[in-house]
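**Student:** sequence and predicted model, in that order:
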Amino acid sequence: MKLYFSPGACSLSPHIVLRELGLPFDLVKVNLGTKQLSDGSDFCAINPKGYVPLLILDDGTKLTEGPAIVQYLADLKPESDLAPANGTLPRYQLQSWLNFISTELHKQFSPLFNPTFPDTVKDFQKKRLALRFDQLNDTLKTQEYLMPSGFTVADAYLFTVLGWAHPMGISLEGWPELQAYRTRIQSRPAVQAAQQAEKSH
């Protein structure tokens, strides 16, 4: 398998999952600004969407969108418990979290990365994010991870998105449970290995 990634992007989520599962894979770095790979070739020729993550399977099949990729990976090794079994209520609860992170957090951060957006828009987005942080903080008061069963692919995604808070000028000091959660995830060997690999790649 090949995982196309960009440092600091949401592709860190499937990267973490791959390492949690111990699956063999190759990393391919993408410059999201130029849409080029390190050899100068056009990333959009491989993925017309122009963004990461992109997972290419050994048979050449392409899979995009982080929440779909991490579920596919988890299902390759169901004994890992990174995702509940398909068709069960816990699986739908996991999908609920993945959708929440994707739409209520990930996409709310997007305007903050755009230097052309006015401060009024960015302030509005930060207020929306604060409301979602309140809700997450309440959840994490009673459990260590998003799912009561333990660490799942949803945690890899949430950890990745929360990592954008500080660079975007958002302090998590007002959400102590979120801070403790990030520290907890950060301590996982697979997370550290993924971050180090992306820095040195």
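**Tutor:** Yep, it's here.

**Student:** from now on I want contacts and neighbour counts done on CA atoms only, so please keep to that.
**Tutor:** OK.

**Student:** just give me the longest strand of this structure.
**Tutor:** The strand spanning the most residues in the chain, taking DSSP state E as the definition, is strand 26-31.

**Student:** buried residues of that strand, list them for me.
**Tutor:** Buried positions in strand 26-31, judged by neighbour count with 16 or more other Cα atoms under 10 Å: 27, 28, 29, 30, 31.

**Student:** contacts for that strand next, please.
**Tutor:** When contacts are defined by Cα atoms under 8 Å, 6 or more residues apart in numbering, strand 26-31 is touched by residues 1-7, 36-38, 43, 52, 201.

**Student:** next: stretch 98-111.
**Tutor:** 67, 117, 121-122, 125-126, 128-129, 132, 154, 157-158, 161, 164.

**Student:** dropping in the other structure now:
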Amino acid sequence: MKLYYSPGACSLSPHIALMEAGLAFEPVLASTKSHKLQDGTDYYTINPLGYVPVLELDDGTRLREGPAIVQYIADQAPTKNLAPANGTLQRYRLQEWLTFIGTEVHKGFSPLFNPAVPEEVKAIFKDKLKSRYQWLNAQLEGRDFLMGEHFTVADGYLFTVTNWTKPMNIDLSPYPHLQAWHARVGARPAVQAAMKAEGLIK
């Protein structure tokens, strides 16, 4: 398998999932600025939408969209318990989390990275994100992870996008349960390995 990624982008989520699953894969750096691979290949020939992540399977099939990719990865290593079994209510709970993170948190950051968006508009999006983090903080009270006692691919996704609060100057100190969860996830060996591989930590 190949994972097309950009350091610190949302592709860190499947990178973490692959490390947690212990699956063999080749990381392929895809610049989200130049849209070129290191060998000069036009990334739009890999993903016509131009963004990461893309997971390329051994037969050449390509899978887009982080929440779909991380579930695929989890299902390749069922003994790792990165996702509940398909068809169970708990699997739909996982999908509920992945959808919430994607639509309410991940996309909430998008305007903050756009230099064309006025500061007053960015302030509105930051306030919305803070309300979402306040809700998440309450959900994490008394829980080690989003689904309870076990780490899942939803934790890897939320960890990835929550890392963006630092460069965007969003203060997480009002959310102690969220902060404790973030530290817990960040200390996992697979998470450390993925971040080191992307040059995010030494």
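**Tutor:** Thanks, I have it. Just so we're clear, the structure is a prediction, and the values are computed from it rather than from any experiment.

**Student:** buried subset of the contacts of stretch 98-111 of structure 1?
**Tutor:** Neighbour counting by 16+ other Cα under 10 Å classes 67, 122, 125, 126, 129, 132, 154, 157, 158, 161, 164 among the contacts of stretch 98-111 of structure 1 as buried.

**Student:** which of the residues you listed lies closest to residue 190 of structure 1?
**Tutor:** Nearest to residue 190 of structure 1 out of those is residue 157 (Cα to Cα; 13.5 Å).

**Student:** now which residue in structure 2 aligns to residue 173 of structure 1?
**Tutor:** The alignment partner of residue 173 of structure 1 in structure 2, by TM-score structural alignment, is residue 173.

**Student:** near the nearest residue to that match once chain neighbours are set aside, how many other residues are there?
**Tutor:** Using Cα to Cα, 6 or more residues apart in numbering and skipping residues adjacent in sequence, the residue nearest residue 173 of structure 2 is residue 179, 7.2 Å away. By other Cα atoms under 10 Å, the residues close to residue 179 of structure 2 number 16.

**Student:** sec struct for residue 179 of structure 2, please.
**Tutor:** Classification of residue 179 of structure 2 using DSSP: H, G, I helix; E, B strand; the rest coil returns helix.

**Student:** so it touches residue 172, yeah?
**Tutor:** Yes - using Cα atoms under 8 Å, residue 179 of structure 2 is in contact with residue 172, at 6.7 Å.

**Student:** next structured bit after the longest helix along structure 2?
**Tutor:** In structure 2, with assignment by DSSP state H, the single longest helix is helix 119-139. Sequence order places helix 153-162 as the next helix or strand after helix 119-139 of structure 2, per DSSP states H and E.

**Student:** distance between the helix or strand hosting residue 96 of structure 2 and the chain's centre?
**Tutor:** Residue 96 of structure 2 belongs to helix 89-100 when assigned by DSSP H and E. Distance of helix 89-100 of structure 2 from its chain centroid, counting by Cα atoms, centre = their mean, to the nearest Å, is 15 Å.
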